[in-house]
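Provide a 3D model corresponding to the input given below.
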Amino acid sequence: MNTSYSQSALRHNQILIWLCVLSFFSVLNEMVLNVSLPDIANDFNKMPASVNWVNTAFMLTFSIGTALYGKLSDQLGIKNLLLFGIIVNGFGSIIGFVGHSFFPILILGRFIQGSGAAAFPALVMVVVARYVPKENRGKAFGLIGSLVAMGEGVGPAIGGVIAHYIHWSYLLLIPVATMITVPFLIKLLKKEERRRGRFDMAGILLMSVGIVFFMLFTTSFHISFLLISILTFLSFVKHIRRAQEPFIDPALGKNVLFVVGVLCGGLIFGTAAGFVSMVPYMMKDVHHFNTAAIGSGIMFPGTMSVIMFGYIGGVLVDRKGSLYVLTIGIALMASSFLIAAFFINATPWLMTFIFVFVFGGLSFTKTAISTIVSSSLKEKEAGAGMSLLSFTSFLSEGTGMAITGGLLSIRLLDRRLLPIDVDHSAYLYSNLLLLFAGMIVISWLVTLNVYHRSRRHD
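Predicted coordinates for the structure are as follows:
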């Protein structure tokens, strides 16, 4: 009996180890190339609107794939899907590295990477729930969460050092390391029976086409792309109202607090992602920093601060409530953006502190939005609702990067708007920071208003 128990515990620990590896590298893959975007722009002689697709392409398939894997897991089995995702992620990495000198191949590689890496957040938590005993799940989730935060933290530093001293293309090979988990997971995970079920492929296609054309519009600002996107989304809404098992449950649209929480949360997360994608360009143009200094000196302290702020935010939500934490998070982000906008020509190390408080505020905001959205759902809606929040969050990050790249390229904001004495090269970035502050404050006000109204009706 003891021998059987010890073997079972050993198996659970081994599974957890390999899940931690997957979780760490999936987040690392999101962050590691961001700091190298200006270098990629120089190599290909392209504007940020095009170059930001290096990250947008990954986030696009990553967000859609996260929802897809979650829907397919009951039908095809977690083991098969997780192994498939690992292999596809590694395959995309190799394609991107081998063809990195051809921009379309690089983007294709990132598309493939994202479609494979999406399996990790979608399935890892399900594997923990199925294989790790209840009494150890809290520790397992905590360990995975810590490694995810660490991946976010060290990503810019690793990316900056490798890009500066070797070449940014080698960053594409980092996800190949997840391939070492394949033989172990094949042995450790049980084979599952396939279940019959319907899958809303038409809904997936309509939604994906609408998203892609909207992303193209944010890059080129051609009205035709926007019109196609709107028409496709209208067709998608019509479809999910008629489908028997729609990809997104239209009943969730009747929950006003849920809809506003998801949309405003997405706007905040997208704004933060846009800021992160802008910083490397700004530090190159305004302060002439090299890639290693941007990754290690500017971005690394901020991304690592997520670990501390995440814990504090969780404690404050329980003690003070989600609106209190959301307000603090918005205040931290908005004030940081405003300080950076007005003092953009000051010492470049000011941006290090700005990054810390932006990521701290973002961590607070994510905790609060998750709590608000989850509390607005009935028990039977919780799974679909929280999955949709996760999907929207990832998608918003990709959209924020695309829109920021477009604004950096068309130079619409490249003029003096604030009464400050800065170099002409800083106008664009200062105005973007002002725009970021305005966007998140508007999101906060809308969420606050709808939250209080919903509570009065209750």
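
please make it C-alpha for all contacts and neighbour counts, starting now.
Fine.

what's the one helix or strand residue 431 maps to packed up against?
Taking DSSP states H and E as the definition, residue 431 sits inside helix 424-457. If you count contacts as 3 or more CA pairs under 8 Å, 6 or more residues apart in numbering; DSSP states H and E, helix 424-457 packs onto helix 256-287, helix 322-342.

now do that helix: distance to the chain's middle.
Relative to the chain's own centre, helix 424-457 is displaced by 19 Å; criterion: CA atoms, centre = their mean, to the nearest Å.

that helix versus helix 322-342: what angle between them?
Counting by axes from the mean of the first three to the mean of the last three CA atoms, to 10 degrees, helix 424-457 lies at 170 degrees to helix 322-342.

just give me the residue right at the centre of the protein.
In the chain, the C-alpha nearest the mean C-alpha coordinate belongs to residue 394, at 4.0 Å (CA atoms, centre = their mean).

let's compare: structure for the following, please.
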Amino acid sequence: MSTPTPAGGVEAGRGVDPKRAVPVILFLFVFSLIIDNGFKFVSKSIGDDLGLSASTVSLQATLAGVIIGIGAVVYATLADTFSIRKLLIAAVAMICVGSLVGYVFRTSFEGILAGRIIQTCGLAAAETLYVIYVTKYLRREDQKTYLGFSTAAFQLSLLLGAVASGFIATYVHWTVFFLVPLLCVFALPGVLRKVPRHEVTAGHVDVLGLFLIAVFATCVMLFLQNFVWWWLLPVTAAMVVFVLHIRYGRRAIVDRSFFAEPRYPSMLAVVFVLYSAQLAYMFMFPFLMADLYGLDAGAASLLLAPGYLCAVLVGILSGRIARYLDSKRAITLAICMMILALAGPAVLVEAGTWVFVVSVTLFASGFALIYAPLVSTAIRDIAPEKSGVAIGFYNLTINIAIPLGIAYVAMLIDLSPRFLSWLSLAATEQGEQYANVLWIIAVITTLGLVVYRVSIAALERQDARLGRTDDPAEVTQRPSNTSVSDHTRR
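The predicted structure is shown next:
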């Protein structure tokens, strides 16, 4: 039987050190991130092989992103009903089955899409359950260390996923990347030996709320495929019903009290805008490198290495950075780094690959810097006992924004806009087209900065009227008492 520990963690079982299971669960966590991010990077190779447009091939990345986001909430709830060991075994099974389906039907995009959806259901479980295990079974003083691994792991997985999929696509064939996830079966003996059994309790999944979010995100992405306007009808209906569900429904996915004060919803708006740009740029990267510089996926992936290694370091040093920069300054600096990372290559799009090495370094480091202060600002006034749900919905917002960003940048690549060509030094038509896409993403990121600064200014005025003396953008430390307290697309 599971028993509470004095430090606030939960013992996995009598006489069993819960840390024994961390390496095997961490392996599945990192492995799943690498596979998920690798398939995003290899989209161009899939499109070239099957003769698909960027918008069409982006579906294998965008639909997977929606599943990851919704899966994080679903598995967090299922972990209260089913053993983490059983959920991990089921995750490995789904990863393998989906990968085999994708490989067997590799000549059909519909078959690839079906395989990716099944595979991602397993990847979502493995990504989420690591954080759940740490927050449930490790002592409070150990949790920050092990949760910190998840932040660095995501940045590193972006690099490893891009490099692995890029080299396989270039020197073997992209379809072989469907076989790489089968390696996760080697983790099963460790799961069976080291992941403890534990007692579970009844849980609740807000099926209606998650269904409405899935309808909203999927229909927006389908609208962006070909601008078929009737897709906006279910988008509008899902949004209206979701608002009513939060307001009047019992045990909705998010507490309506979170929206009573403007801080949480305003930060969600910032998050939605900014994180839509995160993997939009990375999805475009191999297309841009191939069309402007003739680089294959393997060579293009190597250009990402310096940037993501720097992002890992920024994530590791974020605690020390916080000693010198308060949240408002850190968030503003991070967004400015992102804008510069997009505007610079938009002007110098044909100046050389070195421009993009610098760009990716600034871009990835900005996202590594922004996560902690932004989430702390969002939940500052939320009661500790509700912070887990608040962060869960915050992370879900990120995971919905990311595939939408991939969808709109894929649409832009297909449309080849040129109306901002006068802002670039590009000498070719393709250079002008990619410069325009970069400028559009930069404008979207600038909108995120404007929304943030306007929101913070309004919150500061509100605090002044109420006689509060603390900065609404400042970080406040809260107990780590959530099941999905730090899992996100950082």
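
could you dump the helices and strands packed on helix 424-457 of the first structure into TSV with distance to residue 225 of the first structure and mean neighbour count added?
Shown next, in TSV, are those (distance: least, CA to CA, whole Å; neighbours: other CA atoms under 10 Å):
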stretch	distance to residue 225 of the first structure	mean neighbour count
helix 256-287	20	22
helix 322-342	31	21
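
got the ones you listed as a markdown table, with distance to residue 142 of the first structure columns?
Output for these, formatted as a markdown table (distance: least, CA to CA, whole Å):
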| stretch | distance to residue 142 of the first structure |
| --- | --- |
| helix 256-287 | 22 |
| helix 322-342 | 21 |
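
out of those helices, which is closest to residue 379 of the first structure?
Residue 379 of the first structure lies closest to helix 256-287 among those, at 13.5 Å (CA to CA).

map residue 47 of the first structure onto the second structure.
Counting by TM-score structural alignment, residue 47 of the first structure corresponds to residue 53 in the second structure.

before we move on, what about residue 14 of the first structure?
When the second structure is aligned by TM-score structural alignment, residue 14 of the first structure is paired with residue 20.

which residue is the nearest non-sequential neighbour of that match?
residue 194 (6.0 Å; CA to CA, 6 or more residues apart in numbering).

could you report the neighbour count for the equivalent of the one you found over in the first structure?
Here residue 194 of the second structure is matched to residue 188 in the first structure, going by TM-score structural alignment. Neighbour count for residue 188 of the first structure, taken as other CA atoms under 10 Å: 15.

residue 188 of the first structure contacts residue 8, correct?
No: counting by CA atoms under 8 Å, residue 8 is not a contact partner of residue 188 of the first structure; they are 10.5 Å apart.

which parts of the stretch 101-250 of the second structure are helices?
109-137, 140-171, 188-194, 207-226, 232-248 (DSSP state H, counting those that start in this stretch).

which stretch among these comes nearest residue 288 of the second structure?
helix 140-171 (14.2 Å).

can you state the mean residue-to-residue distance of that closest one versus the first structure?
Comparison of helix 140-171 of the second structure with the first structure after fitting gives an average deviation of 2.5 Å (mean CA distance after the TM-score superposition for the first structure).

for that helix, packing partners?
Packed next to helix 140-171 of the second structure, using 3+ CA pairs under 8 Å, 6+ apart, are helix 22-41, helix 109-137, helix 297-302, helix 305-316.

ranking the ones you listed by burial, who's on top?
Among those, helix 109-137 has the highest mean neighbour count (mean count of other CA atoms under 10 Å), at a mean of 25.

give me the range in the first structure that that helix lines up against.
The aligned range for helix 109-137 of the second structure is 103-131, by TM-score structural alignment.

and the end-to-end length of the matching stretch?
One end of stretch 103-131 of the first structure sits 42 Å from the other (CA to CA, to the nearest Å).

now stretch 225-233 of the second structure
15 Å.

list the buried residues in that stretch.
Neighbour-count burial for stretch 225-233 of the second structure, counted by 16 or more other CA atoms under 10 Å, picks out 225, 231, 232.

ok, stretch 170-183 of the second structure next?
170, 174, 175, 177, 178, 180, 181, 182.

corresponding residues in the first structure for that stretch?
Mapped onto the first structure using TM-score structural alignment, stretch 170-183 of the second structure spans residues 164-177.

ok, residues contacting that stretch?
Stretch 164-177 of the first structure is touched from outside by 25-26, 29, 32-33, 36, 39-40, 89-91, 93-94, 96-97, 100, 159, 162-163, 290-292, with contacts defined as CA atoms under 8 Å, 6 or more residues apart in numbering.

okay, and the alignment partner in the first structure of residue 374 of the second structure sits in which element?
Residue 374 of the second structure maps onto residue 369 in the first structure, with residues paired by TM-score structural alignment. Using DSSP H and E, residue 369 of the first structure maps to helix 350-375.

excluding its backbone neighbours, what's nearest residue 107 of the second structure?
Using CA to CA, 6+ apart and skipping residues adjacent in sequence, the residue nearest residue 107 of the second structure is residue 50, 7.3 Å away.

I'd say that neighbour and residue 109 touch.
Yes: contact criterion CA under 8 Å: residue 50 of the second structure and residue 109 qualify, at 7.5 Å.

just to revisit the earlier point, out of the helices of the stretch 101-250 of the second structure, nearest to residue 438 of the second structure?
Here helix 207-226 is closest among the helices of the stretch 101-250 of the second structure (CA to CA), at 17.8 Å.

buried ones in the closest one?
209-210, 212-225.
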